[in-house]
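Colleague: return atomic coordinates for the entry below.
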Amino acid sequence: MVFKWLQGKKASPNLKDNSHAGETTSGVDTDPTVETDQDTMAPASGLEMTDAYYPGHDPIDFYGNGGFRFGEMSHQGAILFLPSGVHRWDVETVNALTTDHFAKLLAESRDIELLILGTGNLIVPLAQSLANHMRQAGIKLDIMNTGAAVRTLNILLSEDRAVAAALFPVS
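Modeller: Have a look, this model is predicted:
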């Protein structure tokens, strides 16, 4: 989940006098340069939890350090790169994969010709039952390490191919 800031009133402590920069009143530090306009973005007004999702199809600019960078943003952890966009993928290892982890992918299977599975630093085979499940859905599967998967994905995106990727991060 990611945090999405909501616009609203900023909750501020009841301060007797905040005219002295750097002084503490009622145990709360004050900063005269911070405006407390009612239209400022403030976490105190509420948080909305949403699934991490990026609707674009930008190439992956960087991978490593446990995450990926694409579309001028970054994500830590595994991702699903689908026709609908890039989604956070809640799975830790290839061996932990089940058909439930591919539900979003299978929902978009009509728009996918090839699934690239990037398994991290090393190539790890997918359970035969999962591979068969992908084939039955009409999806061709290509398994490789994440570095090769990112490079292949970027090339196929530049060719406007119907490609999806399930990518595990590398250190």
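
Colleague: going by C-alpha atoms from here, please, whenever you check contacts or count neighbours.
Modeller: Will do.

Colleague: OK, contacts around Ser133?
Modeller: In this structure residue 133 is His, not Ser. Each residue near His133 by CA atoms under 8 Å, 6 or more residues apart in numbering is listed here: Thr99.

Colleague: so how far is Tyr54 from it?
Modeller: Plainly put, His133 is 26 Å away from Tyr54 if you go by CA to CA, to the nearest Å.

Colleague: can you give me the helices for the protein?
Modeller: Assigned by DSSP state H, the helices in the chain fall at 103-107, 128-136, 146-158.

Colleague: which of the ones you listed sits most buried?
Modeller: Per-residue neighbour counts averaged over each of those give the maximum for helix 146-158, namely a mean of 18 (mean count of other CA atoms under 10 Å).

Colleague: just the residues contacting that helix, thanks.
Modeller: In this structure, residues lying in contact with helix 146-158 by CA under 8 Å, 6+ apart are 57, 59-60, 63, 116-122, 143, 163-165, 167-170.

Colleague: filter these down to just the buried residues.
Modeller: Applying a neighbour-count criterion of 16 or more other CA atoms under 10 Å, the buried members of the contacts of helix 146-158 are 57, 59-60, 63, 116-121, 143, 163-165, 167-170.

Colleague: next, the structure of the following sequence, for comparison with the previous one:
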Amino acid sequence: MKLHLTDYAGLNAFSGYGEGYVAVNQVRYACNLIVLPDQIIENWHVSSIEQLDMQHFDTLLMAQPEIILLGTGRMLQFPNMSLMKALISQGIGFEVMDTQAACRTYNILSTEGRRVAAAMLVQARDA
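Modeller: Next comes the predicted model:
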């Protein structure tokens, strides 16, 4: 599905998504990635939602996001509760969504000037 762009003024924005990919600024990515308004971290090394731990967010946390959106693919899946608590205890908002909702929400928050990060599990496999 394509998302319609508004004025993103140089910000990274999701422009589409589908089975096994997301598109950012019209560039298609078929790997897990992290998207920030001013940076894209490709090949985020996560193989499943169950595998996620704080180490997977180290690089992302250096960017000091105020909220992290975890896009879990076509189906909504929740990571370990300890991970969610650890991120929230650091004063970071943490929301888990399917890919479609994460793409839309990220675009809205980034255009509002929020320091949002989308951690997208595009190629996650069952553990």
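
Colleague: mind putting the helices of the first structure into JSON lines with distance to Val28 of the first structure?
Modeller: As requested, the helices of the first structure are exported to JSON lines (distance: least, CA to CA, whole Å):
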{"stretch": "helix 103-107", "distance to Val28 of the first structure": "46"}
{"stretch": "helix 128-136", "distance to Val28 of the first structure": "55"}
{"stretch": "helix 146-158", "distance to Val28 of the first structure": "47"}
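
Colleague: for the equivalent of Glu113 of the first structure over in the second structure, grab the count of nearby residues.
Modeller: Under the alignment (TM-score structural alignment), Glu113 of the first structure pairs with Glu66 in the second structure. For Glu66 of the second structure, the neighbour count with other CA atoms under 10 Å is 15.

Colleague: gap between Glu66 of the second structure and Gly93 of the second structure?
Modeller: In this view, Glu66 of the second structure and Gly93 of the second structure are 6 Å apart by CA to CA.

Colleague: check contacts around Leu141 of the first structure.
Modeller: Counting by CA under 8 Å, 6+ apart, Leu141 of the first structure makes contact with 114-117, 131, 134-135.

Colleague: of the residues you listed, which are reproduced in the second structure?
Modeller: Retained contacts for those in the second structure, judged by both residues aligned by TM-score structural alignment, their matches' CA atoms under 8 Å, are 114-117, 131, 134-135.

Colleague: redo the residues you listed as a markdown table? Include distance to Glu92 of the first structure.
Modeller: Written out in a markdown table, the entries for those read as follows (distance: CA to CA, whole Å):
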| residue | distance to Glu92 of the first structure |
| --- | --- |
| Leu114 | 22 |
| Leu115 | 19 |
| Ile116 | 17 |
| Leu117 | 14 |
| Ala131 | 18 |
| Met134 | 20 |
| Arg135 | 23 |
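
Colleague: out of these, which comes closest to Val94 of the first structure?
Modeller: Using CA to CA, the shortest approach to Val94 of the first structure within those belongs to Leu117, at 9.4 Å.

Colleague: didn't the closest one look like it was pressed against Lys140?
Modeller: No. Because the distance of 10.6 Å does not satisfy CA atoms under 8 Å, Leu117 of the first structure is recorded as not touching Lys140.

Colleague: all the strands of the first structure, in order from the start?
Modeller: Along the first structure, the segments classed as strands by DSSP state E run 2-5, 24-25, 28-29, 47-50, 53-54, 60-64, 67-70, 73-76, 79-82, 85-88, 114-118, 140-144, 163-167.

Colleague: so where is the second one in the second structure?
Modeller: Per TM-score structural alignment, strand 24-25 of the first structure has no counterpart in the second structure.

Colleague: please name every helix or strand in contact with that strand.
Modeller: Counting contacts by 3 or more CA pairs under 8 Å, 6 or more residues apart in numbering; DSSP states H and E, there are no secondary-structure elements packed against strand 24-25 of the first structure.
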